[in-house]
Structure formats: structure tokens, C-alpha cells
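A.B. asks: no sequence on this one, just coordinates:
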């Protein structure tokens, strides 16, 4: 290979891209932007060029990395980005996807790239670790991925890569006389638009699921279809949701294009700079959070990036609409579509409801088989899959991110992709580079069958503790100690060393066999040997997850006072003591936590799932005697004897329940605990208690509540007068 300078390299690689109609990547190592400035200006005269993190040049559009989201949905012929001081994997995924087929992506990196930190890497530093402790595994992964077909590296004067000779494929845009349909860029998009439109016009209940890889124009098709529903007066309102308003901005962009194509005027409603509603005359399309959308009873609902929304909310959204459209990326930085496919779609297909499933395969900006798409998928593990299961003995293994081979990393990360986690490229880089994050696996034979990501927390000094308490610039990380400080002021706990389990997941074919619990046991043993004081976790509180953590000896110590807008769940933090010093502290925290929950159930947590509350109150035993006055005992006994109503004894029942859940939880049947929590501690109305108690009539429900209270009273026969 003869010596070549940056300008010549760009022209050579771009020429190959133009001949093939595919995209090409060129990474230029060890050269400043000035060496290619002339080429950038020359290209900008004939092509659309985007520069990121570079000095402004002529008429070229130049943005900072903080503005990456602003180019979502845009298309360029060339991208130039300086990775010297910033390489944020989420941005990498977004920016590469803005370049059309026949275009080039040029990244600049310095010679000493592996000995310096990007801004993203600096954000990964959590005390007591320093800059020297940050790993460079993701950058190495990036550099090692270069030199394959379509992905070139210019190192000094040496251009390395594999020439790819393919003929330019002709792609014909679908034809339609309809002005909105003519905006579609592929037959897949046109099919989605027409299917949604015909289903919206049908009087029958319909569920449509759309799956696609990234770059297939899924959100654009949804927006165009919605514009036709309004334009043809099929429905006066459409609700759209995603995990946040950011997730529906492309949808709204194409909704507006569709309305404009029909000559329809509209007004936008914005919140924090994001479109949340478009109104045209008496018709409107509006955004709501997933939890709010699940509670709305409207005719048409659209869920974009459905994989990022908890499955139980998807079922509720489908239940309360005549037409519900669920679209998601199967492989992408928005989230994992695999859990959506395995759980939601399989359940929908098994029901009698009219169900349609569409798949979008054709890329919009570049041809199928584009080598840059394949490179990006491999680099960011967007298509990672767990290994095939072969029965064997299991063993626990610490994985070193800097020595981990590609196959094992893909198996490890593939388990997360199939789990309920929302996976983003930033998460991968954090796992590989953050000094306080660690990877642990359970292997069956040579294959990963369970994965855990651990984050070190605690060991805070006085200045860090004071910064958190005073809401100043608190140290990054330390999620559990921060909440303990803010809610309890327990400074001693925050000096202890803890491991927070950020993620834990088991191969889907092996779930329910105790492997997750075995992994927690392995982690506990390792923590003991290392001198760690506690292990903890934080998660959206569902009964299934709570049961898993509680059965493994973890105690709840905090529950968020607000529901998540996305999942509708309250976040719960649980901790398991490892050292004796931590045990005393955690038991005190659990006792205080239970008292706080019990005293705020009627207010802060009045709408929480009674089963979730039952579970968080079932862990931990703390001696507490009932404090009933004589008049309360009298009214309580008369209620049990059916001499008076529930309302006359409610205050006495509450006093007894507070003592029960502090000291004797689990002594009553689970259904009795749920009923008493819902009626007495949360103050739910009687019609709702009928459903919770699973009774047919109000009388049966009233009798059931009285029976539960009688059983509760008899538990305290040692301290209360006996019933005659």
C-alpha cells in the first residue's frame, strides 16, 4: 500500500461509496482537522455535510455533541466528527444513521487517544476512583473493529481496509397518487400506512404490531398514517406515547408533513421545546406518558418504541382502545425489542383478538446489506444474542472487560437484550470502561447463562456526605447511599462499602430454575471475601421482582414517593447485609422504612398495588406492641361480634395493623393482608375492595373483611382480651 494523505484517503473511500451506493466509514488517526478542511469545504458545495465537535467551516452545518438529538430524522451526504475529546456511544449510533447511501462518515482520533479521556469517560468516574482508573476497553473495541469491508483506517500515511466491489442497486420509490402516500420511501412504509388506515376505518377491534430494525422509517410511517386518519375524518383524536416526548418527535415531524401535503392547517403545542400535540381544526393528535395512556379510554392509540414500555402497560393500552398500534425497533439503541417480541407479541398471537403483525425490512437511507450498518451493529452489540443452552454444571466467573473475548461479551450482553432491560450503547460503554462497574457471569459449560453488572457504592468521606446532605455538587454514582442520606440522614451507613447490582438476568430458556438466586449467593460469597459490607439493588416494584429479591434475604429500605411516568411503578431499593456492622444499620433502616410506609399509605401510596405494599411490609421483623385504648378495644370487639360497622372500628383496626406489619407480618393468609392493606391502610372504597377480595357481592366482601379482622385480633390473644 503506497503512502496516502487524508485528502486522498477521503476521496478514495468516498469514490467507493458512490460507486456502490452504500455508506463508508473512514477513521483518520493522528491528523488535525486543518488537514482535511479544504475537502470538507469542497464537498459542501455539492453535498449536504454535517460536522460535529469541529470548528465552524463555511456553510457547513456544525453542531456540538450536546445537539446530536437535533439531527434525528435528518439526512446528510457526509459526516465529519472529532472523537478526540468525545465518544458517546448513543451519539455515535444516532449520527452514523443520518448518512445516506453513497455517503461517507469520517472520524478524527489523535495518536494518544488511548491515553486520554473523553468527556463521557470523565462522567464515569465515581469516588474513590480517579481518572487513572478509567478503562479504555470501548475505545479499543472501536479501533479493533476497523479495517473490515466498508470501514477504513488511515493511520499516519497507511490506509487499511478491505475494498468492497458491489454494483449500485437501483431502489425505486413506491408510486401513489395520494399526496401523503407519495411521501413514503419504501414499499414497507406504504404497506404500514395503508394497513393502519384501513384498520382505523374498520368498526372491529384491531391490534397492529410493527417490528423493524433501525433506519427503516417506522416512526415516519406512523406519523403519515396518523395525518391521513385526521385528514379523512376517521377519528377526531389519536393518542401517541413512548417512554418520553423525545421518542415521538420524528412521529410528530411526519404527522405535520402529512397534514401539509393535504393542505391542512395546524397548531403545535410544545413543552420544554418538544412537540406534545398537533391540533388541526377540531381534530388532534396528542402525547401522553405510557401510564397515562394506559388509563385513557380513546378510540386510537399509537405506541412508538413499544419495547421501552413495560409489557403490563402495553396490555392495558390495548384493552382500552379499538385500534392500538405498537411499533418497536427490534435491534436498536432505543431499547430491546426482543423482550417485546417474546412476551407481548406471543401473548397477543395467542388471543382471539384480531391481530396483525407487520415487519419492515427495507432500509430508507441506504441499501440492504450496507456494511456500515453491519459494523455499527457489531460494535454496539445491537444484535447480540445469548448462547444456545447445553446442559452442564454451572460455575461463577469474574469477567475482565479489557480481556473479554467477543463471543463471551456477546453472550453476556445478549442476555440483557432478551431481558426486560432498556439497553443503550452508553450502557455498554459504562460497563466496559467505568472503574466502579464490574461484570459477573454464571456459565454452563463454556456459555454464559446468567449475567450481572455490579456497581461499587459507599465509602463516602465527610465532604461527600455533606455535599449530598446540602444538595450541592454531590459525587456521581452512589445511588443507594444518596437516598439513605436524603431520606434518613444515616451518615454511618454511607461510610460502609456496598455493591449495587445494576442488572441481573438469566437466559430465558433457564428461568425459574434458581440460577438467579444461585448467582446472588455467588456474589454474596465474593463480597464476604472482599470485605464488602452490603449488597443492594433498585428496581421498579412489581410483585414478581420483589418476591425474587425478598426470598434471597434482601430488605426494602426505600420506596420512591412518585410513580415512574414510563412504567407506572414505584422504585424500590433493597439491601442485604454482608458485615455485622451493616446488619444493625440495615435493620434500623428497614424498621424506619416500614413505619414511614405505614403512616403514608393513605396519602402518598394510596393508589399503590396492595400486593406490592404487602410484599415490602412482609420483610423484616421489629418488636412492636399494639397501642389500643380501652374504647378502641371495645369498638373492635363489637365490630367482630357484628354489633357495629367497619367504620366504627376503623381506627382500632389501623393500630392493630401497624403493630402486625412491624412485628408479625406473614402470620395471616396473603389475601387477608392484601384486603386489610387496601381497605384500612389505603382507604380504598368498598366497590374496589369487592374486586380485590374477588367476591361477587358487597355483603360477601363486608363479611370477608370482618373475617380478616377477626383473624388479626386473635393473633394478639396474648396481649388483648379474649373474644367471648
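C.D. replies: Here it is on my side, so go on. For clarity, every value in this text was computed on a predicted model and none was experimentally measured.

A.B. asks: from now on I want contacts and neighbour counts done on CA atoms only, so please keep to that.
C.D. replies: Will do.

A.B. asks: check which helix or strand residue 256 maps to.
C.D. replies: Taking DSSP states H and E as the criterion, residue 256 maps to helix 249-261.

A.B. asks: buried residues in the longest helix along the chain?
C.D. replies: If you go by DSSP state H, the chain has its longest helix at helix 580-600. Within helix 580-600, the residues scored as buried using 16 or more other C-alpha atoms under 10 Å are 582-583, 586-587, 589-595, 597-598.

A.B. asks: same question for stretch 632-642.
C.D. replies: 632-633, 635-640.

A.B. asks: I figured residue 83 hits residue 107, correct?
C.D. replies: Yes. With contact defined as C-alpha atoms under 8 Å, residue 83 counts as touching residue 107 (6.4 Å).

A.B. asks: what sits against the spatially closest residue to residue 460 that is not a sequence neighbour?
C.D. replies: The shortest distance from residue 460 to any non-neighbouring residue, by C-alpha to C-alpha, 6 or more residues apart in numbering, is to residue 495 (5.0 Å). Counting by C-alpha atoms under 8 Å, 6 or more residues apart in numbering, residue 495 touches 458-461.

A.B. asks: give me that answer again for 6 Å
C.D. replies: Contact analysis of residue 495 by C-alpha atoms under 6 Å, 6 or more residues apart in numbering lists 458-460.

A.B. asks: second structure for comparison follows:
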């Protein structure tokens, strides 16, 4: 029993006792409630201020599951989640952070007689955590279990911790103020798990800065709703300082001394670059890294906040990459970590339960000895039965991928037509690859999909290739899509990733599958890896990924030489990509452009007359403006047919930006450090001359 408490045996008394415990210790407790509708209603009506999330139950303060994220940015009392029919794990993890200390999280699991659509290993595992040390269970059958975790008595528990500034927050506020008063280009990064008061800290710091002198502070975040807490605490702090902020509009405040606190969306921030004394970026992990890089370039005094609640959203992988960016672009940056919770007390039972249930705390193991790598296929049931193995495999996915969500845990356990290959050194998992079977449909269904009349669930690559090219074979042939590849960081560059992919290809061959494919956010490193194994580009999406800021590249590899349609798709890519560079892909890195054009097929060579014009340009006889078409045809052909796929020469990249992507002379000059158009054109001209055959250079 928690802290040795005793409770009455009837369900309502038990629930009220749990609520009293939570209020006394300012913590949150997960409670599983099992029974029929009348029993569940009886318990829900026993507590005040309950919010129910359910698709099948009319109840005061009820939200449908699709509306659940409306709770984000708010603070709720007891929350009841109806999980009898389905478990929306992403929403559970998101909205659980809205529950304040002193309240309960009720999981309504029914009486076990509800029909389930499919058997679910994930659901079985989820329900097993009702017996976790931090959870309580109340059953209509009479079974009752209470949390066994003993809370720490080492600190005084206050009625509302979020009205008190913690020592961590005091240090953070000081660090934020030093960003404004200290040397330029020394940003601060506030890092914490959820509930530690990052947004409130930034709000209090903003109010303090605005109180001392006239300053303009701009706040950006993926959504204006995300900064409600920041604004509320700025408003409250300014009232305590007797310098109240006046609400200017939905997006900002103004103080009596002329100070301003404004919200500006990230895209508008880069387009309009409004002037400010300090820029605050709340939930930086939800903004694409390339966009953050541009913001770093435009603003010299910045405070970032990032949630590192296990793997949720983009937390851990984001922070690793973002720190590397800060090291490169702002060497004097400082990290401030907030450890003490403010919305609930230390040792919160619900927080510990969430970490265990959804593997927020999963960390990769390190092999103690270097042994040969053994790869074997693991079944869903084996993962479900071995919690240690599940943690190892999932931790690898978390550490390697930019976006890992709780739904990935569901997919790992319940994914249909899925292959899981794990690379072991001894008993330690050092690499994992996931692959999904797609396609294999009849021609009639394939035609309906291509014509837009049908959509197929779970066949992302096959369907995308078919609908964007009109190729029915992409749906009628069977395809194995590699969805994830992850290798322990300390074991990379040792051939483990290649070995995993080779094993996936062997599984495909044994299953008479003749195509293997994948898709990922395109970058030079990943392209080098996949192209070295014979994978060909088939399609590049025209919309950037919201989190990584990259374009999705789809690759395919035929395992049989008779598949002509694979070559047709590669040919379509080779035809369209060069013409998309000056519009859809005008901002892709030039080195990646060169890599994607390498070995393109059906690229027409320049005519003899075009070559003469390019040679005249190289010799200085003709200016750039007179040879743009000939130069374009020659350059695309040169990139497609060169011997080496890697091109990092500055002049070549400058030519890609100017000739293929049509970026301005001014921009090209700024990127590569030229003095202006004349200097840029002279450098490009010299480089072109070095690439032409000797007989072409001698044209007079």
C-alpha cells in the first residue's frame, strides 16, 4: 500500500482514498477500472471535475478521442480514458501531461466482454501494467489492488508546486537574462522532461526582462496554443511586479514602458525576420532542424526549450542533432536542465508508470566484448514474451531515428506482414531492421487505386509508386519495404547495417518477393549508404517533412533482372528531377543534387553546337546569359555520367545552385564567399574549362 495507507474494500471508498492520497502528496496515480457500464458510471460520478475521453459514451465533460489534444496546454483534474475498444497511445502520452498533481488518471478497461477487432500483443502488454507497482486496480468483481510504491518524505509537499519558483527555474531565469545581456551568439537551451516548467520559466524571465527596461521579445513555436503557458506566467509575474502587461491581441502583450511580448509563427519569423531584443523558441524539437539553423543565422540572442520526455515526439534524437548544430554555429551556447517537477511532486507514480509502460527510459546496452555479429529474425510473440529484448530493440530504434512515437511500439508488437531482424553480439542487440510486405494485389484493384477510387492501408511505398507514375506493377508485384534500420552508435561503420539489409533481401528471395524498397528523409549520408547497395531513386516527394525538414526519397532495388518497370520508374525520376530543381527542389543541398543525378539514365548528351557554346563560355568569349540552355544540358549530362558520385568542389556546387536551381547570383556569392556576380561567374567559368575535353577547350 502506498505509504502504508489502508482503504475500505468497496470500490467508491477505494477510489476516494486514492484521490485523497494523490491530493495529500501532490502526485498523480494511474487507476485501472474494470466493470460494466453501470459500474463505470458509478465510479465516474463519485469524483468531481472528471473529464472523460470516449467515443462510445455520453457523459458531462466528454471529449471524443479525436478532440483529446484540445487538452494540450491546459491543466486538468482527474482524467478518465475509455480504452475498451481501442488504445490511442500517442494521445494517452500527450494528454497525460495535462493532469495536475493531486489527481488520477483512470483507464476504463471494461469487463473483458467487449469484442476486439483483432488480437493485440500490445493491448495485452498494456493491460498487464495494471499490476505495476505504481498503479491501482478497481474491479467490479471485487478485486482491488493499490500502489505499492512508497513516496519520498524528504521534502515538504506544497499545495501547488507550480506557484513556487524552483531553484532550477531561478538558475534558468538567470541564464536567460544573461543571453540578453552577455556576448552575442551564445544561446541558451532549456532541456527537461515534461512538467518541469520550461514554458513557465521563459514566461517569468520575459516578464522580468520587460520590467527592467524597454525590450521587444518575440516567441515562436509550432502553434500559438503551445505558448499559452508562457504568456500566462509572463502575465502573472508582471502582476506580481506591479507592472501588469496589457493584452495587445491573441498574439501578444505590451507593457507600460513600451516593452512587447509577441508570438510569431516559425515560417513568418523567417520570411519577415521581425526585429527583437530576444527570441524565445518554445518546443524547438517540433521545428525542423534546417529551419532552426536558419533562425540561428538570422538572430543572435536566442533561448530554446526542448522536451526530452523519453523518446516522445522527437526529443532524444532531436537533442543529439541539435546540440551538434549548436556546437558548429554557436560555440558559446549553454545548456540548462530543469529536473524538479512543478506540476506534480517528485517520484510521481503516473510519470514512472508511463516511463515503464511506453519504454520512455529504454537505453541501448553496450556489448561487453567484441564478437562476431549474428543476425536472426525475431517474431512479434518473442518480443512480447521477452521484456528485456523488447527494450533493447526499441532503444535502438529510439537512438537512431529522428521521429519515434509511442505508435512505433504498437507497430513493433502488432505489425502484420512484418519482419524484424536483430543483429546480436553475444546477448546484446547492436542493430535492428524492420521490413513490411506490400503489394501483391490483383490488377482490377490496382487500377482502382491508380485512378484514385481506392486507398490501401499499410502499403505506403507500393501505393505511392503506383499512383504517382501510373505503374500497376508496383501494386500487383509483391514488395518488401524496409521501414527502419538502426545500429548502436558505437557499432556503426562496421558493416552491420549492410548485413541487416542483405538479410532482408534474403528473406524477400525466400518468399519469392522480387522488389525491395525503402523511403527516408533525403540527405547525403543516407544516400551514400543506400546507393552503395544498389538501390535506385524512384521518387522524391515535393513536400518537406515537418520534423526533419527533408524531402522523402523513395528507393527500389530489383532482385530479378526481368522487372522492366523498375527501370521505367528510375527513368521517370531521371527525366523529372532535373526540371524540378529550379522550383520544387530549389533549396536542396547542391551535394545531394549531384548525388541524385549520378547514374541517371536517358539523359540526352549536348549537341555539338551546344558544346561549342559551352566552350566559348569557358574561354570567356560568351557571357553566362547567352549560354544558359547549352550550359544546363551539358552540366546535367556531366553530372549523370561522371566517374565519381561525390562532388564537393565549391565551383561545381555553385554551378548547381545557379544553373540548375536558378538561385540568384547574390545568394550564390554569399553562400560560397565570392565578392559578387563577376567573381562568381569567373570562378564557375574556370571550373567548366577544367571539365571540358582538350579539343573542346580549343574552340576559337
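C.D. replies: Here it is on my side, so go on. Just so it is clear, the structure is predicted and the values come from calculations on it, not from any experiment.

A.B. asks: for the longest helix of structure 1, packing partners?
C.D. replies: If you count contacts as 3 or more C-alpha pairs under 6 Å, 6 or more residues apart in numbering; DSSP states H and E, helix 580-600 of structure 1 packs onto strand 555-563.

A.B. asks: now the strands for the stretch 501-650 of structure 2?
C.D. replies: Under the criterion DSSP state E, counting those that start in this stretch, the stretch 501-650 of structure 2 carries strands at the ranges 515-521, 536-544, 551-558.

A.B. asks: which of the contacts of residue 495 of structure 1 has the largest number of neighbours?
C.D. replies: residue 458 (24 neighbours; other C-alpha atoms under 10 Å).

A.B. asks: now which residue in structure 2 aligns to it?
C.D. replies: Under the alignment (TM-score structural alignment), residue 458 of structure 1 pairs with residue 439 of structure 2.

A.B. asks: same question, residue 573 of structure 1
C.D. replies: Checking TM-score structural alignment: residue 573 of structure 1 goes with residue 554.

A.B. asks: distance check, that match against residue 43 of structure 2.
C.D. replies: 51 Å (C-alpha to C-alpha, to the nearest Å).

A.B. asks: so between those two, which is more surrounded?
C.D. replies: Shown here are residue 554 of structure 2 and residue 43; by other C-alpha under 10 Å, residue 554 has more neighbours (21 against 17).

A.B. asks: not counting residues beside it along the chain, what's closest to the more buried one?
C.D. replies: Using C-alpha to C-alpha, 6+ apart, the nearest residue to residue 554 of structure 2 is residue 519, at 4.3 Å.

A.B. asks: for residue 193 of structure 1, same thing?
C.D. replies: Computed as C-alpha to C-alpha, 6+ apart, the closest residue to residue 193 of structure 1 that is not its neighbour in sequence is residue 225, at 4.8 Å.

A.B. asks: helices of the stretch 51-200 of structure 1, start to end?
C.D. replies: Taking DSSP state H, counting those that start in this stretch, the helices of the stretch 51-200 of structure 1 run over residues 89-96, 119-122, 137-144, 187-201.

A.B. asks: cool, and the stretch 301-450 of structure 2?
C.D. replies: For the stretch 301-450 of structure 2, helices defined by DSSP H, counting those that start in this stretch occupy the ranges 315-329, 349-357, 380-385, 387-400, 406-414, 443-450.

A.B. asks: report the distance from the last one to the chain centre.
C.D. replies: Using C-alpha atoms, centre = their mean, to the nearest Å, we find the averaged C-alpha position of helix 443-450 of structure 2 to lie 33 Å away from the chain's own average C-alpha position.

A.B. asks: quick one: the helix or strand just after it aligns where in structure 1?
C.D. replies: Once the chain leaves helix 443-450 of structure 2, the next helix or strand it forms, by DSSP H and E, is helix 460-469. Using TM-score structural alignment, helix 460-469 of structure 2 lines up with residues 479-488 of structure 1.

A.B. asks: just stretch 590-597 of structure 2 next, same as before
C.D. replies: With TM-score structural alignment as the criterion, stretch 590-597 of structure 2 aligns to 610-617.

A.B. asks: what's the spacing between that stretch and its chain's center?
C.D. replies: 24 Å.

A.B. asks: how about that stretch: buried residues?
C.D. replies: Going by neighbour count (16+ other C-alpha under 10 Å), the buried part of stretch 610-617 of structure 1 is 610-617.

A.B. asks: against structure 2, what's the mean shift for that stretch, could you check?
C.D. replies: Here the mean offset of stretch 610-617 of structure 1 against structure 2 after fitting is 1.1 Å, by mean C-alpha distance after the TM-score superposition for structure 1.
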